[in-house]
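Engineer: could you look at this predicted model? Sequence included:
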Amino acid sequence: MHVVPLPALADNYIWLLHDGEGNAIVVDPGEAAPVESALRSRKLTLRAVLLTHHHHDHIGGAGRLRDDHRVPVYAPDDDRIEVATHRVKDGETLRLEQPSARFDVIAVPGHTLSHIVYVGEGVLLCGDTLFSLGCGRLFEGSPAQMLSSLRRIASLPGDTLVCCGHEYTAANGRFAQTVEPDNAALKQRVDEVARLRANHRPSVPATLSSELACNPFLRVDSEGVMDWCRQHGAANDPVARFTALRSAKDVFSA
């Protein structure tokens, strides 16, 4: 399966997955135009749309794509996603015939209460739950819910490609380095991202193993993150440590 990030809106990525026979699916199309352009240029036929959560910058183009291409739209069970034709939930497996693909559905409340991710074909299609070197803001869920969701993701194979919904990696890296300034893997990743962005290339996908080595929100039990949390009065409990990290990131600017 070929995996292509399509830039959209201000800093979103729509994920295009296609086989070698011209069949494609798209994930979280915040607008339709980048998808239509990619389908034409690559001579692909759209077969399905997958949605992770209800925010408009992830579903804004889904209705047009559904109607113009007559394709199913898979989404979590959330009435705010009116464009859906099929609802999927935690523990289910989505099987597609064209392209031939299988995705496990995992519920990941935190960013929103109904957020889901799709895992299969070597990729994690994670919307706004996990970012490279960061995680999503808590608009609806609690810190405990988000930490639990991230831990479910962290248990996936290390070579899984993290396909997230935004190009936030450089900014996330600047915050992460304030938490773990001596993390050599993080420094290497930050340098890599700087080179990629200087050449106008996307910083994602990244492997989950890289995120486990670098992303502070996946490392709340690591010594480096615990040291930072001790300095911020939140060392005793994993949820408290995660809460302190997320609160600090929410007001961080550099």
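Structural biologist: Cool, got the structure.
Engineer: every contact and neighbour count from this point should use C-alpha atoms.
Structural biologist: Will do.
Engineer: let me know whether Ile14 touches Leu6 as I believe.
Structural biologist: Yes. At 5.0 Å, Ile14 and Leu6 qualify as touching, with contact defined as CA atoms under 8 Å.
Engineer: overlap in contacts of the two?
Structural biologist: Shared contacts of Ile14 and Leu6, defined by CA atoms under 8 Å, 6 or more residues apart in numbering, are found at Val35.
Engineer: of the two, which one has the most company?
Structural biologist: Neighbours per residue, other CA atoms under 10 Å: of Ile14 and Leu6, the larger number sits with Ile14, 28 against 17.
Engineer: and the one helix or strand the more buried one maps to, what does it pack onto?
Structural biologist: Ile14 is part of strand 12-18 when elements are defined by DSSP states H and E. With contacts defined as 3 or more CA pairs under 8 Å, 6 or more residues apart in numbering; DSSP states H and E, strand 12-18 has these neighbours: strand 2-8, strand 23-27.
Engineer: so how far is that strand off the chain centroid?
Structural biologist: Between the mean C-alpha location of strand 12-18 and the chain-wide mean there is a distance of 11 Å, by CA atoms, centre = their mean, to the nearest Å.
Engineer: okay, now the one to match up with it:
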Amino acid sequence: MWSYQHQHFTVHQLPVLRDNYIYLIEAHTSDALIVIDPAEAVAVQRACKALEKKLTHIFNTHHHWDHTDGNLQLKAHFDCQIIGAKCDAERIPGIDIQVTQHDAPEIAGLSIQTIEVPGHTSGHIAFVIDDALFCGDTMFGAGCGRLFEGTPAQMWNSLCKLAALDPITKVYCAHEYTMANLEFSRSIDLDNLALTERMHRDGSLRQQNKPTIPSSIAVELVTNPFLRSLDESFCQTYAARYKLSVSDALTVFTDIRLRKDRG
């Protein structure tokens, strides 16, 4: 378990399954203890025991089993509340509180924003707590989620919402995919010095069996291939290289996503 301090809370990062991350948010000024996307219950129960605290809430970013599989066991054990997207309530096990972009959950001691980010799934949401983004499978370290239920336009719009957050915002995504994503990014984003630096930095972390996550919005803007479409010069260079007829951001993003899917 790795822990990261923020002004009003501590984030505890739990690696589970093959490459998942579960996050526990421990409020500093209340008894709130939130878990984000509990892929399994046992790891969360052990962490709560180590912290000597009771789980109060479960936040689900989307319905996939590797984000919700611990819901019912944890709810039965802790009598905690499960919070998820209103538009996807029928697919969130044990949901108690349904939220939208306009009515974020109210938890004592924490300032929370909900962002609707369809693309990976139709009902995907992200949570922003102060300067921390919990984005599930919408954005990864140097990547984004596959489009299982949404369109490229939906995912691009969702990523633009996240990219507009304060650059200092920490990015807590749900999987450790960074190194594979960086290899792909290097294949399409030539001569990007920030990308080269990140590959060395994150590669060193993985050699030490340490997480590359959290990242930050600032880092993702200059190294994530799916956000590079925000840079007009990148779009023009990419479109010329791959012989696209147009170089608008959505077209370039869509081509990059298809190229990653094929790779």
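Structural biologist: The structure has been received and is ready for your questions. Predicted model only: the values in this text are computed from it and were never measured.
Engineer: of all the helices and strands packed on strand 12-18 of structure 1, which lies closest to Leu161 of structure 1?
Structural biologist: For Leu161 of structure 1, the closest of those is strand 2-8, at 9.5 Å, according to CA to CA.
Engineer: give me the mean distance between the closest one and structure 2.
Structural biologist: Strand 2-8 of structure 1: mean distance to aligned residues in structure 2 after superposition is 1.2 Å, counting by mean CA distance after the TM-score superposition for structure 1.
Engineer: tell me the residues of structure 2 aligned with that strand.
Structural biologist: Under TM-score structural alignment, strand 2-8 of structure 1 corresponds to residues 10-16 of structure 2.
Engineer: show me the contact partners of the matching stretch.
Structural biologist: Surrounding stretch 10-16 of structure 2, the residues in contact under the criterion CA under 8 Å, 6+ apart are 1-5, 21-28, 39-40, 43-44.
Engineer: tell me the contacts of the alignment partner in structure 2 of Leu218 of structure 1?
Structural biologist: Under the alignment defined by TM-score structural alignment, Leu218 of structure 1 is paired with Leu227 of structure 2. Shown here is Leu227 of structure 2, whose contacts under the criterion CA under 8 Å, 6+ apart are Leu159, Cys160, Ala163, Glu220, Leu221, Phe253.
Engineer: and with 7 Å instead?
Structural biologist: Residues near Leu227 of structure 2 by CA atoms under 7 Å, 6 or more residues apart in numbering: Leu221.
Engineer: how much space between it and Glu176 of structure 2?
Structural biologist: 18 Å (CA to CA, to the nearest Å).
Engineer: one more: Leu14 of structure 2?
Structural biologist: 12 Å.
Engineer: from Arg246 of structure 1, how far out is the residue nearest to Ser149 of structure 1 when sequence neighbours are not counted?
Structural biologist: With CA to CA, 6 or more residues apart in numbering as the criterion, Ser149 of structure 1 has its nearest non-adjacent residue at 4.7 Å, and that residue is Val108. The spacing between Val108 of structure 1 and Arg246 of structure 1, counted by CA to CA, is 16 Å.
Engineer: and the two? which has more neighbours close in?
Structural biologist: Val108 (27 against 20).
Engineer: return the distance of that one relative to Leu150 of structure 1.
Structural biologist: Applying CA to CA, the value for Val108 of structure 1 to Leu150 of structure 1 is 8 Å.
Engineer: neighbours of Glu52 of structure 2, just the number please.
Structural biologist: When neighbours are defined as other CA under 10 Å, Glu52 of structure 2 has 9 of them.
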